[in-house]
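A.B. asks: sharing a sequence plus its predicted fold:
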Amino acid sequence: MAFDEMSGEASAYGTHVRESYRGLARWLAEAPEGLLQARSRQAELFFRRMGITFAVYGDAESSERLIPFDVAPRIIGAAEWAGLEAGLIQRVAAINLFLADIYGPQECLKAGVLPAELVLTNPHYCPEMQGQRPPRGIWVQIAGVDLVRTGEDDFYVLEDNCRTPSGVSYMLENREMMMRLFPDLFADYPVRPVETYADMLLASLRACAPEAAGADPTIVVLTPGPFNSAYYEHSFLADKLGVELVEGRDLFVDDGKVFMRTTEGRQRVDVVYRRIDDDFLDPLTFRPDSALGVPGLMAAYQAGAVTLANAVGTGVADDKAVYTYMPEIIRFFTGEEPILNNVPTWRCREPEALKYTLAHLEELVVKEVGGSGGYGMLVGPAASKSEIETFRRRLIDDPDEFIAQPTLALSTAPTLDRNGELAPRHVDLRPFVLSSPEGVKVAPGGLTRVALKEGSLVVNSSQGGGTKDTWVLDV
């Protein structure tokens, strides 16, 4: 039986309530019948009116969907959060040091902390960044670290997202929605605010601007355009930050500097919060067929004339094979033991691990090392025999491309089911971590993703999952 965030190890709601949920339990006991269902319908109507959607590529039924929103919050106590926060700060600080090293002296590779070929032949390794130092020395300004829980004190890092992590707009919109729907509940609960995230992000981006930018750097959000699955988030963040949302055609490089076209003439750009993958950033350096990027952007970046957030080449750090070495990376660069552990993982590139994985496919979760969004993976207990055999052949043909993990009993949280009752559904958590020369900071909360189908472990929105508001308590 999975650990439940509200009831702990109890088998049913109402038999036991963990301390952080007691206020909610009292409120639910006093709430009129049908209130949650009514509020859920209101939330869906509000989200639809606001156009909060994400695109689904290759979906014949609909190119855009609402991400289902569950009105029962996920609540994290102050002491629990303090431990998570410390672990996230440690991990992201180590990731920044790791990236600076592999694109610099490569001491961790010389010391054998992880195999050199795993880094140097990685599809996300960017030779153009070798010997480069981003302005202010920060590689990952914005990280999204996916956490799962299996017990009272057992949190694990499932994966690191260091390229263009998404989902923060839903974290902010979920909170705004909950405050609108349940103001009386917020009046009685000491919930830490997440609304300050935009100010935190803006301050971090400003602090990472090139020194020549001065005290008031010009920041833009660079989007691939309205057909991108996360376009809503791009426009939302630009609005919250008070900066321009631009596409590649809105920017140009002249004399080694980046400019934005405006109705009043060109304007110098100092920081680009880019939501475009490395390969499409600059057709002169990467894919020549890219119409999304800015010709000459990499030359300006390498000269230190503009900051790109996140830095080019950071994808190495969220590769799932590199992830397996994160405990060693943390020890090497910080001299500390990891506060947050990885999920136990078999590296299929290693013969014994491959042998074990092939013998236990029905029990394991197998992932492509470069996969994301819930795609390219096998959930053994939920897979058909043909799906398992297909993965078996793929593993045998190319074992380096896969890792395997146990099928964890992810924690559950109370979720409104189709019958209007609260029922346990599996959840994970993506906190957002910001880095600048001033240090590493974590927004108090994050995006809780929930598997809406009973028994399902797949929480990704692209695979039918939903989201919840995440409450971090002050006391």
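C.D. replies: Yep, it's here. As the structure is a prediction and not an experimental result, all values here were calculated from the model. Numbering: from 1, shown residues only.
A.B. asks: C-alpha from now on. contacts and neighbour counts both.
C.D. replies: OK.
A.B. asks: in this protein, which helix is the longest?
C.D. replies: If you go by DSSP state H, the chain has its longest helix at helix 78-102.
A.B. asks: please identify the buried residues of that helix?
C.D. replies: 78, 81, 84-85, 87-102 (16 or more other CA atoms under 10 Å).
A.B. asks: and stretch 40-58, by the same measure?
C.D. replies: Applying 16+ other CA under 10 Å to stretch 40-58 flags Ser40, Ala43, Glu44, Phe47, Ile52, Thr53, Phe54, Ala55, Val56 as buried.
A.B. asks: hang on, the earlier thing: now do the longest helix of the chain: which elements does it pack against?
C.D. replies: Counting contacts by 3 or more CA pairs under 8 Å, 6 or more residues apart in numbering; DSSP states H and E, helix 78-102 packs against helix 107-110, helix 326-334, strand 432-436, strand 439-442.
A.B. asks: could you rerun that using 7 Å?
C.D. replies: Packing partners of helix 78-102 (3 or more CA pairs under 7 Å, 6 or more residues apart in numbering; DSSP states H and E): helix 326-334, strand 439-442.
A.B. asks: show me what the longest one is packed up against.
C.D. replies: Looking back up the chat, that one is helix 326-334. helix 78-102.
A.B. asks: just how off-centre is the helix it packs on within its chain?
C.D. replies: The chain centre lies 14 Å from the centre of helix 78-102; the measure is CA atoms, centre = their mean, to the nearest Å.
A.B. asks: ok, second structure coming up, stack it against the first:
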Amino acid sequence: MFQSYTVKPFYDEMFEEDKQPKPHYRNFFQLLQHFSEEELREKHETAQLSFLRQGITFTVYNNNVGTERTMPFDFVPIIIPPEEWEVVEKGMIQRAEALNMFLEDVYGEQKILQDGIVPRNLIEENPYYYEKQVKGIEIPLKNHIFLAGIDLIRDEHGKYHVLEDNLRNPSGMSYVYQNRYVMRQVYPEFFAKHSVQTLEHQMTHMHQAILDHAPATQKGKPFAVLLTPGMYNSAYYDHLFLAQQMGIDLVEGRDMVVKKNVVYMKSIRGLKRVDIIYRRIDDDFLDPEAFNEDSTLGVPGLLQAYKNGNVAILNGIGNGVADDKAIYAYVPEMIRYYLDEEPLIDNVKTYLLENKEEREWVLDHLEELVVKNVGASGGYDMLVGPHASKEMIEIFREKIIESPHQYIAQPTIKLSRAPAYQGEKFYPCHVDLRVFVMRGKETNVLPGGLSRVALKEGSLVVNSSQGGGGKDTWVFKKKEEGGDS
């Protein structure tokens, strides 16, 4: 099965350099040998069909035309031993805590700016900084980050690094569940021999974290809704899944109204007061009276209700100022500044192109580096130097010279790889991991998270919109916990 498979020069999640399976993959590898090529092919096709039947799709936009696609699924899981996961979990809790303290600070006293740890211009000139809308507002639990999606990668030595922080509307949690569901349906043999941490109580934790944000003015049992832009949004399946699993109403902006600075949901029984909005629409579209006046997705008067403390909005308004790719470079310093701790999981080295010396060095080494637009996501407006044409390198050179503040550069890390199987053979593909941190009165980290895989051979881009797919992620239980997943 793995005769043509190559490990070097990358860190491989499953294999040692001599192509022997790592200790935590040995059981899986042995079970794999029992399948014939025909069985593997059939199971692969069954898995893809399962996604299609359940309507698990996302939308890819090209020239303003949307195409529905199913998320490609790969059955070889990413397996994480418990002692390794413990470090990841602590590192993610630490990072989310520091980022939340940073948001509370920049919308409050701004001590970190006064002390010169983070340059003031990176905040004040940031398009996601909503000073006049949010500054000085008291929010429940002082918590701006109810849900963080933090993307991790491993380098050629197997060391974890944070690639980026997603603190606005991180998506993909539904795929974690569906990857596990399909895996259990199509490959039940694997679960009998492995003790995998379960996902089943995580939605209860998430729902509780939402209810923990009830405003001080709220009486009785808090009423929460999930606000979606609607069925044409690329992540609509994610919104629908989460609302159903938590048992909360899925609403659009037109389903709500603000009266006397209180938010209500329209229902067949009349108006029902809304205490907490888990929103999946961007800040700009939340309230046409306060942000983009052309928005038809939001609720007029919502910001005023928020300012008056009558409704909680999760994640907080203005979080984009903390997950900007230029701010990312300062997160290790934030951890030292606010928590007086060393980062448990560090950043990828990042060059800030406003700095003249760093910019000149980067312009001389573009063919070796990855360049990203600080405001873009999903793999757009990005240069992967070693894979780029001379023309593309020159285009990015011009972009950097014209708008240096708009870009950052990072070394091309030899991203770790794992085997993928797409109906014909096993071949190595680059992977990353989105870890979900849920924060209410307590903090919970979803065990495992969303493993994304660059299914095109040789590709470094794991985003589903650019041809990437998903894998199930297993965190093994500690030995003493025993039991089955």
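C.D. replies: Noted; the coordinates are in hand. Keep in mind it's a predicted model, so treat the numbers as computed, not measured.
A.B. asks: now the aligned partner of Glu211 of the first structure in the second structure, what's its secondary structure?
C.D. replies: Using TM-score structural alignment as the criterion, Glu211 of the first structure maps onto Ala216 of the second structure. Classification of Ala216 of the second structure by DSSP: H, G, I helix; E, B strand; the rest coil places it in coil.
A.B. asks: go on, Gly469 of the second structure?
C.D. replies: With three-state DSSP as the basis, Gly469 of the second structure sits in strand.
A.B. asks: all helices of the stretch 151-300 of the first structure, in order?
C.D. replies: 168-181, 183-188, 197-207, 231-241, 297-302 (DSSP state H, counting those that start in this stretch).
A.B. asks: again with the stretch 301-450 of the first structure
C.D. replies: 320-323, 326-334, 351-359, 385-397.
A.B. asks: what's the average distance of the last one to the second structure?
C.D. replies: If I follow you right, that is helix 385-397 of the first structure. In the superposition with the second structure, the average deviation recorded for helix 385-397 of the first structure is 0.6 Å (mean CA distance after the TM-score superposition for the first structure).
A.B. asks: which residues in the second structure does that helix align to?
C.D. replies: Going by TM-score structural alignment: helix 385-397 of the first structure matches residues 390-402.
A.B. asks: and if you look at the shortest one?
C.D. replies: Matched against the second structure by TM-score structural alignment, helix 320-323 of the first structure falls on residues 325-328.
A.B. asks: Glu124 of the second structure -> the first structure?
C.D. replies: Glu124 of the second structure maps onto Leu120 in the first structure, by TM-score structural alignment.
A.B. asks: ok, now how distant is that match from Asn161 of the first structure?
C.D. replies: 19 Å (CA to CA, to the nearest Å).
A.B. asks: now do Val312 of the first structure
C.D. replies: Taken as CA to CA, the span from Val312 of the first structure to Asn161 of the first structure is 14 Å.
A.B. asks: excluding chain neighbours, give the residue nearest to the alignment partner in the second structure of Val92 of the first structure in space.
C.D. replies: In the second structure, the residue paired with Val92 of the first structure according to TM-score structural alignment is Ala96. Closest residue to Ala96 of the second structure apart from its sequence neighbours, by CA to CA, 6 or more residues apart in numbering: Ala148 at 7.0 Å.
A.B. asks: any idea how far the corresponding residue of the first structure for the one you found lies from Ala311 of the first structure?
C.D. replies: Structural alignment (TM-score structural alignment) places Ala148 of the second structure against Ala143 in the first structure. Remark: distance between Ala143 of the first structure and Ala311 of the first structure (CA to CA) = 12 Å.
A.B. asks: stretch 445-458 of the first structure maps to which residues in the second structure?
C.D. replies: Stretch 445-458 of the first structure maps onto residues 448-461 of the second structure, going by TM-score structural alignment.
A.B. asks: quick one: the matching stretch to chain centroid distance?
C.D. replies: Here stretch 448-461 of the second structure is found 14 Å from its chain centre; the criterion is CA atoms, centre = their mean.
A.B. asks: how about that stretch: buried residues?
C.D. replies: So, applying 16+ other CA under 10 Å, buried residues of stretch 448-461 of the second structure: Gly448, Gly449, Leu450, Ser451, Arg452, Val453, Ala454, Leu455, Lys456, Ser459, Leu460, Val461.
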